[in-house]
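A.B. asks: Quick check, what structure comes out for this input:
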Amino acid sequence: MLLSPHFVAKRIERYVITVSLIGGLGNQMFQYAAGKALAERHGVDLVLDLSGFKNDKLRSFLLDRMCVPEAGQRDSSNGSAEKPPNHFARSLWGQRIDRVLKLAGLPKLAAPADSYREPHFHFDTAFDSLGPHTSLFGYFQSERYFSSISESLREWFSPREPFGEAAAGMLTLIEGSPMPVSVHVRRGDYVNPGTAEFHGILGEPYYREALDRLERTIARKAELFIFSDDPVAAERVLAFVPRSRLVHVCGDSDRPWEDMALMARCRHHVIANSSFSWWGAWLNRSPDKVVLAPRAWFAPNELKKRDTSDLYPAGWRLV
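C.D. replies: Reported below is the predicted structural model:
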């Protein structure tokens, strides 16, 4: 049966990729990147489902502080007309039920044909075969999900507004440094009971070895720009480094995208087991950058359950 162009146009308009956003800025960027890459592949729109933030007292939507095209479309950010507004809640409950069924030795629930829940931490090859009308739920922490749009993402993930006074001053210091290296020391919620047992906490041995390997690679001493949500802890962890070589970046906690952009302006990077500094290093466009990353991305017991090999882009060095 032949279809009129008008009918075909209306049918194509129904196709849309929806991605549920949760977590902090780094997580939101991974989720957006995967959804956007899939939408670009099919030539359809991307819709951002923000319903996961409704009851989250710690996290909020932050992509609107970047040049993300869809971030200004807040009127449609809770799902397309063809998706129920509780898409996030349905996906979350489906994930929880799957865990219970797994413990009971029973098969997982069959997901709707147009819904995709990330099945594991490493890259899922089935992602490439998803259709043009799919709802995504997961973390998607691998460059393999979005390598096809890397250059565009670096543009979209730049700050929408000029730096504030503090960040602008720090940028001047970074640009004036002969060898600026970003060092991320993550604490914050990582030290909370339960969270620490999941993520793990990087201590002095990791940073000592990472910095030693970095400086042997670049064959010179570096000026270290320290990014941390706990400057006191960072000072203790990096006590083996002369203070004259440390610059503490005292950013605005309400403007985390600025710290990430400052990380990206450094020459090389020592990152934490954090999606935040992952992106700070990834956004650095230099092909000669050296990135040191922790091999133990999770605490030992959790690391045994996950394949993290797809987490690290080619060329990053594991410590």
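A.B. asks: CA only for contacts and neighbour counts going forward, please
C.D. replies: Noted.
A.B. asks: quick one: the helices in the chain?
C.D. replies: Secondary structure of the chain by DSSP state H: the helices cover 5-13, 25-42, 87-103, 150-156, 165-176, 195-199, 204-218, 231-237, 256-264, 275-282, 300-303.
A.B. asks: Could you dump the ones you listed into TSV and include distance to residue 66 and mean neighbour count?
C.D. replies: Supplementary listing: the helices of the chain in TSV, determined by distance: least, C-alpha to C-alpha, whole Å; neighbours: other C-alpha atoms under 10 Å:
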stretch	distance to residue 66	mean neighbour count
helix 5-13	26	10
helix 25-42	10	22
helix 87-103	23	15
helix 150-156	7	14
helix 165-176	15	15
helix 195-199	27	16
helix 204-218	30	16
helix 231-237	26	15
helix 256-264	8	24
helix 275-282	13	23
helix 300-303	32	14
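A.B. asks: Would you reformat those helices as a markdown table and include distance to residue 81?
C.D. replies: Formatted as a markdown table, the helices of the chain follow (distance: least, C-alpha to C-alpha, whole Å):
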| stretch | distance to residue 81 |
| --- | --- |
| helix 5-13 | 11 |
| helix 25-42 | 17 |
| helix 87-103 | 12 |
| helix 150-156 | 25 |
| helix 165-176 | 40 |
| helix 195-199 | 37 |
| helix 204-218 | 48 |
| helix 231-237 | 46 |
| helix 256-264 | 31 |
| helix 275-282 | 31 |
| helix 300-303 | 39 |
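A.B. asks: ranges for the strands of the stretch 1-150 of the chain?
C.D. replies: Counting by DSSP state E, counting those that start in this stretch, the stretch 1-150 of the chain has these strands, from start to end: 16-20, 45-49, 115-117, 134-137.
A.B. asks: Next, the structure of the following sequence, for comparison with the previous one:
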Amino acid sequence: MNLKILVFTGGLGNQLFEYAFYLHLKRKFPNERFYGLYGKKLAEHYGLELDKWFRVNLPSQPWWVLPVTGLFYLYKQCFPNSRWLDLNQRDWKHPKAIVFFPFKFNKRFIPNKQNWIQWKVDESALSEYNRKALVEIRQSNACFVHVRRGDYLSVNYKTLFEGCCTSEYYQRALAQMKEMHPDVRFICFSDDIPWMKKNLELGDNAFYVDWNVGKDSPLDMYLMSQCRHAIIANSTFSYWGARLGQEKECVFYPKKWWNSEHGNPDIFLDNWIGL
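C.D. replies: Model prediction:
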């Protein structure tokens, strides 16, 4: 078959990894026809967000993609070793697969050029709060700090993330950033700002962003992308805040991304600092 189907899932951070892998496949198979499936798994977050926030050309979803993909999944149940499907989340296992789970958590599928994907954000249409945040970011030696708690503390994620990206990690990163850049201005993002204020030594010069919620939350990623430095959480959201937009001078990441027998995903740039 001269076609490939990509099943998109997850939130915006995951969708960016999926789009990067789609571009990788297109380069490898210039004569193939590509189709996308944008189904129920996207609805667990805010649906397909990628084309709302970025200038992208996504594969189309004709009516037959869903039933055909369903047949391939059924075939996989009967023949688990089938190479027609590639559902691995870390690497590209089956070169000739037809159905792909395109969330490949690996930096080697991300284009090397800085401008491989472009934001669609119109800064002139931003709220007064976001315009003020951009002024704070661009007029200072800005380092964003992202703390993700919320769903990571739930029963579903506790086993995977407990003991990772600790307050000690943040304290070490903050201390090193202050030592390297005494004039640093911390731009703070979190689903638990009170926890940040109570537990982290951010100083009197910190600026807190707490108004972009729900479907507007990608604006936090946009603001992150405009900063000069980054202290990221173990989250694809702040990972892309560090990768996109202005090229970062200094990025800190947690050495323990999750509790996995396979260790950390291979997503970090060589000049990033793991703590």
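A.B. asks: Out of the helices of structure 1, which is closest to residue 54 of structure 1?
C.D. replies: helix 87-103 (10.4 Å; C-alpha to C-alpha).
A.B. asks: Quick check: the gap between the residue mapped onto residue 282 of structure 1 from structure 2 and residue 99 of structure 2.
C.D. replies: Residue pairing (TM-score structural alignment): residue 282 of structure 1 is matched to residue 243 of structure 2. Taking C-alpha to C-alpha, to the nearest Å as the measure, residue 243 of structure 2 falls 28 Å from residue 99 of structure 2.
A.B. asks: Same question for residue 47 of structure 2.
C.D. replies: Remark: distance between residue 47 of structure 2 and residue 99 of structure 2 (C-alpha to C-alpha) = 20 Å.
A.B. asks: what do you get for residue 142 of structure 2?
C.D. replies: Applying C-alpha to C-alpha to residue 142 of structure 2 and residue 99 of structure 2 gives a distance of 42 Å.
A.B. asks: do residue 121 of structure 2 as well
C.D. replies: From residue 121 of structure 2 across to residue 99 of structure 2, the span is 32 Å (C-alpha to C-alpha).
A.B. asks: same question, residue 135 of structure 2
C.D. replies: In this view, residue 135 of structure 2 and residue 99 of structure 2 are 45 Å apart by C-alpha to C-alpha.
A.B. asks: quick revisit: of residue 121 and residue 99 of structure 2, which one has the most company?
C.D. replies: Legend: neighbour count by other C-alpha atoms under 10 Å for residue 121 of structure 2 and residue 99, higher for residue 99 (23 against 15).
A.B. asks: Tell me the counterpart of that one in structure 1.
C.D. replies: For residue 99 of structure 2, the aligned position in structure 1 is residue 135, judged by TM-score structural alignment.
A.B. asks: Tell me which residues touch that match, please.
C.D. replies: The contact partners of residue 135 of structure 1, by C-alpha atoms under 8 Å, 6 or more residues apart in numbering, come to 17-20, 114-116.
A.B. asks: May I see the ChimeraX selection of the buried members of those residues?
C.D. replies: Those of these that count as buried under 16 or more other C-alpha atoms under 10 Å are selected in ChimeraX with:
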select :17,18,19,20,115,116
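A.B. asks: hmm, which of the contacts of residue 135 of structure 1 are common to structure 2?
C.D. replies: Using both residues aligned by TM-score structural alignment, their matches' C-alpha atoms under 8 Å, structure 2 keeps these contacts from the contacts of residue 135 of structure 1: 17-20, 115-116.
A.B. asks: Is it possible to get JSON lines of these that adds distance to residue 35 of structure 1?
C.D. replies: As requested, those are exported to JSON lines (distance: C-alpha to C-alpha, whole Å):
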{"residue": "17", "distance to residue 35 of structure 1": "7"}
{"residue": "18", "distance to residue 35 of structure 1": "7"}
{"residue": "19", "distance to residue 35 of structure 1": "6"}
{"residue": "20", "distance to residue 35 of structure 1": "9"}
{"residue": "115", "distance to residue 35 of structure 1": "13"}
{"residue": "116", "distance to residue 35 of structure 1": "11"}
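A.B. asks: Kindly indicate which of those lies nearest residue 84 of structure 1.
C.D. replies: Minimum distance to residue 84 of structure 1 across those is 11.1 Å, recorded for residue 18 (C-alpha to C-alpha).
A.B. asks: Tell me which residue of structure 2 lines up with the closest one.
C.D. replies: Counting by TM-score structural alignment, residue 18 of structure 1 corresponds to residue 5 in structure 2.
A.B. asks: wait, isn't that match in contact with residue 38?
C.D. replies: No: the pair residue 5 of structure 2 / residue 38 is not scored as a contact, 10.6 Å apart, by C-alpha atoms under 8 Å.
A.B. asks: where do the contact lists of those two overlap?
C.D. replies: The overlap between the contact sets of residue 5 of structure 2 and residue 38 (C-alpha under 8 Å, 6+ apart) is empty.
A.B. asks: The counterpart of residue 221 of structure 1 in structure 2: neighbouring residues, count only.
C.D. replies: Under the alignment (TM-score structural alignment), residue 221 of structure 1 maps onto residue 183 of structure 2. Residue 183 of structure 2: 13 surrounding residues under other C-alpha under 10 Å.
A.B. asks: got the contact list for residue 183 of structure 2?
C.D. replies: residue 141.
A.B. asks: quick one on the thing from earlier: ok, the residue nearest to the match of residue 282 of structure 1 when sequence neighbours are not counted - contacts?
C.D. replies: Leaving aside its sequence neighbours, residue 243 of structure 2 sits nearest to residue 225 (C-alpha to C-alpha, 6 or more residues apart in numbering; 7.2 Å). By C-alpha under 8 Å, 6+ apart, the contact list for residue 225 of structure 2 reads 240-246.
A.B. asks: Which position in structure 1 pairs with residue 225 of structure 2?
C.D. replies: Counting by TM-score structural alignment, the partner of residue 225 of structure 2 is residue 264.
A.B. asks: Check the spacing between its match and residue 89 of structure 1 real quick.
C.D. replies: Note on residue 264 of structure 1: its distance to residue 89 of structure 1, by C-alpha to C-alpha, is 34 Å.
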